[in-house]
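J.: Make a model of this:
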Amino acid sequence: MYKIIRVLLAEKNSLVGVGIRATLNLEEDLILVGETNDVSKLAKLNLKFQPDLLIIDLDLTNFILAKLIADLHELCSYSRVLTLASSDKFDLSILKINGIKGCVFKSEEPQTLVSAIRAVAQGNTWYSQTIIEKLIQQQIGKQDENVEATLTEREQQVIGLIAQGWDNARISVELSLAQQTVRNYMSRIYTKLAVNSRSEAVIWAIKHSLGKQHEKVQI
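T.: Just a heads-up that it's a prediction; the model follows:
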């Protein structure tokens, strides 16, 4: 028995949108509950349909992404956001915005989008191998190479599991910790690594070989 994933799409009425709709229609567990090309309507539609996942096209104009994500989470704290990007316009700084759980390039294979949707809807994060490589090359959240030695064994366990795509709830079960304790560990890890987002912490973990990488990296 599979879990139905309800998707709300914000996309600019392009051929990419046609492809997304066709891709979702082929998957029994993915249902497109609504779509818009006007991000000003997204919060209202999100409240109306209460989807499991929001897909937002970064090429939509006339909106500030950080403010949009913040407003969505203020109204619907459960919202999970997957972004679509053009590889030639992709700005790595968007990965520092809290609330974005993944990004897929429009040029990628349809099955990559399907995998990303399922991962993000389950509470994990997803970035393609290309994005991971770009992040490492540009050294987002560049850290002192000796920082690893300052992380306790437990902190290294926590960040290693996060690098494998685990959410806080799953980590708490695996390590027999309360979820608040996991959050406390994350806060200390962020401080030690001088990072501001989960994606930056994950990139640091990958650079330092903590956690397992996957093809089309699910992190």
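J.: make it CA atoms for all contacts and neighbour counts henceforth
T.: Fine.
J.: now residue 40, what's its secondary structure?
T.: In the three-state summary, residue 40 is assigned as helix, counting by DSSP: H, G, I helix; E, B strand; the rest coil.
J.: Count residues in the vicinity of it, would you?
T.: 12 (other Cα atoms under 10 Å).
J.: That one and residue 63: what is the separation?
T.: Using Cα to Cα, to the nearest Å, one obtains 8 Å as the distance from residue 40 to residue 63.
J.: Distance of residue 17 relative to residue 60?
T.: Between residue 17 and residue 60 the computed distance is 12 Å (Cα to Cα).
J.: Which neighbours do the two have in common?
T.: Between them, residue 17 and residue 60 have residue 11 as joint contacts when contacts are counted by Cα atoms under 8 Å, 6 or more residues apart in numbering.
J.: In this protein, which residue is most central in space?
T.: The centroid of the chain falls nearest to residue 101 when counting by Cα atoms, centre = their mean (1.5 Å).
J.: And residue 134, how far from residue 91?
T.: Using Cα to Cα, one gets 10 Å for the distance from residue 134 to residue 91.
J.: packing partners for the lengthiest helix in the chain?
T.: Once the chain is assigned using DSSP state H, the helix that runs over the most residues is helix 179-193. Packing partners of helix 179-193 (3 or more Cα pairs under 8 Å, 6 or more residues apart in numbering; DSSP states H and E): helix 147-150, helix 153-163, helix 168-174.
J.: change it to 10 Å
T.: Helix 179-193 makes packing contacts with helix 147-150, helix 153-163, helix 168-174, helix 198-207 when contacts are defined by 3 or more Cα pairs under 10 Å, 6 or more residues apart in numbering; DSSP states H and E.
J.: Number of residues surrounding the nearest residue to residue 118 once chain neighbours are set aside?
T.: The spatial neighbour of residue 118 that comes closest, neighbours along the chain excluded (Cα to Cα, 6 or more residues apart in numbering), is residue 5 at 7.6 Å. Neighbour count for residue 5, taken as other Cα under 10 Å: 18.
J.: Let's see this one next, to set against the first:
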Amino acid sequence: MDTIRVMIVDDHPTFVQGLQFVVSTTESIAVVTVAENGAEAVEQAAELQPDVILMDLHMPVMNGIDATAQIKATSPNIAILVLTMLEDDDSVFAAMRAGASGYLLKGADKDEIVRAIQAVFAGEMIFGPGIAQRVMRYFQSQPTQHEADPSAAFPQLTERERQLLGLIAAGHDNSTIASELVLSRRTVRNHISNIFSKLQVAHRAQAIVMAREAGLGTKRGG
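T.: Got it, this is the predicted structure:
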């Protein structure tokens, strides 16, 4: 297994040291750099291109939301996992809109953090238990733009692309999608790249939000 290269972005030295210890005890994960604020994170991410960034939200100079958005705009291949004390809806959904692939609270234990790093590296979305409930309640409460006919959503997509988008919105990773549709992972990645281009989104989180609001990824919308 390839080593997952991780950047830690946090302005609390004691927490960073503990997190470095947690990560360094896992053979398949290595910390390549640490940034103390969002501005440093943007600069170092562009230079070092880590696989995963563990991002705090409340920091001086530049906050984690703005840093996430800037990093994803220039390096959409980098997965960003928020690790913060903030658990309000505004912070959660701002992080999703900015392009975060996951959201954990700082009380998460070692196993949760390691699983989350591996998940976002593999292209999945992941949330801590309490955060996941907030996300589900949010989507369940949102009126869809195409309640009468979800198939009318995204006419610019082919039927196959709309099918893939529905599976992405339902929370399936690329491997599961490939297995379900009997496609190679490379073909799935190519389809997803085309979907993102047609929807003019930079990352998976934006596509999921758009798809769910249009009724895809639900029992009603497929």
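J.: What's the residue nearest to residue 118 of structure 1 aligned with over in structure 2?
T.: For residue 5 of structure 1, the aligned position in structure 2 is occupied by residue 4, per TM-score structural alignment.
J.: need the contact list for its match.
T.: Under the criterion of Cα atoms under 10 Å, 6 or more residues apart in numbering, the contact partners of residue 4 of structure 2 comprise 27-32, 50-52, 117-118, 121.
J.: Buried ones only from those residues, please, as a ChimeraX command.
T.: Buried residues within the contacts of residue 4 of structure 2, by 16 or more other Cα atoms under 10 Å, are selected in ChimeraX with:
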select :29,30,31,50,51,52,117,118,121
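J.: And the helices in structure 2?
T.: 13-24, 38-48, 64-74, 89-98, 110-121, 129-141, 159-169, 174-181, 185-199, 204-213.
J.: if we can go back for a sec, give me the neighbour count for the closest residue to the residue nearest to the centre of structure 1 other than its chain neighbours.
T.: Distances taken as Cα to Cα, 6+ apart place residue 125 nearest to residue 101 of structure 1, at 4.7 Å, with adjacent residues excluded. Neighbourhood size, residue 125 of structure 1 [other Cα under 10 Å]: 30.
J.: tell me the contacts of residue 125 of structure 1?
T.: Residues in contact with residue 125 of structure 1 (Cα under 10 Å, 6+ apart) are 80-82, 100-103, 116-119, 162-167, 198-199, 202, 217-219.
J.: That one matches what in structure 2?
T.: Using TM-score structural alignment, residue 125 of structure 1 lines up with residue 125 in structure 2.
J.: and the gap between that match and residue 175 of structure 2?
T.: Counting by Cα to Cα, the separation of residue 125 of structure 2 from residue 175 of structure 2 is 13 Å.
J.: quick one: terminal-to-terminal distance for stretch 146-157 of structure 1?
T.: Between the opening and closing residues of stretch 146-157 of structure 1 there is a gap of 17 Å (Cα to Cα).
J.: Check stretch 91-109 of structure 1 too.
T.: Using Cα to Cα, the end-to-end distance of stretch 91-109 of structure 1 comes out at 21 Å.
J.: same thing with stretch 46-55 of structure 1?
T.: Distance across stretch 46-55 of structure 1, first residue to last, is 11 Å (Cα to Cα).
J.: Then stretch 172-188 of structure 1?
T.: End residues of stretch 172-188 of structure 1 are separated by 16 Å (Cα to Cα).
J.: Pull out the buried positions in it.
T.: In stretch 172-188 of structure 1, the ones that count as buried by 16+ other Cα under 10 Å are 172, 182, 185-186.
J.: Check stretch 35-52 of structure 1 too.
T.: Neighbour counts using 16+ other Cα under 10 Å place 35-37, 39, 42-43, 45-46, 50-52 of stretch 35-52 of structure 1 among the buried residues.
J.: Farthest pair within those residues?
T.: Using Cα to Cα, those reach their maximum pairwise distance at 37 and 52, which is 19.0 Å.
J.: List the contacts of the nearest residue to residue 150 of structure 1 once chain neighbours are set aside.
T.: Nearest in space to residue 150 of structure 1, with sequence neighbours left out and distances taken as Cα to Cα, 6+ apart, is residue 192 at 7.8 Å. With Cα under 10 Å, 6+ apart as the criterion, the residues that contact residue 192 of structure 1 are 143, 147-148, 150-151, 186.
J.: repeat that for 8 Å
T.: Going by Cα under 8 Å, 6+ apart, residue 192 of structure 1 touches 147, 150-151.
J.: Check residue 169 of structure 2 too.
T.: With contacts taken as Cα under 8 Å, 6+ apart, residue 169 of structure 2 has the following neighbours: 207-209, 211-212, 216-218.
J.: How far does stretch 82-89 of structure 2 sit from its chain's centre?
T.: Relative to its parent chain, stretch 82-89 of structure 2 has a centroid offset of 14 Å by Cα atoms, centre = their mean, to the nearest Å.
J.: can you check stretch 37-44 of structure 2 too?
T.: Its chain's C-alpha centre and that of stretch 37-44 of structure 2 lie 18 Å apart, by Cα atoms, centre = their mean.
J.: residues in contact with it?
T.: For stretch 37-44 of structure 2, contacts defined as Cα under 8 Å, 6+ apart pick out 9-11, 33, 35, 59-64, 66-67, 70-71.
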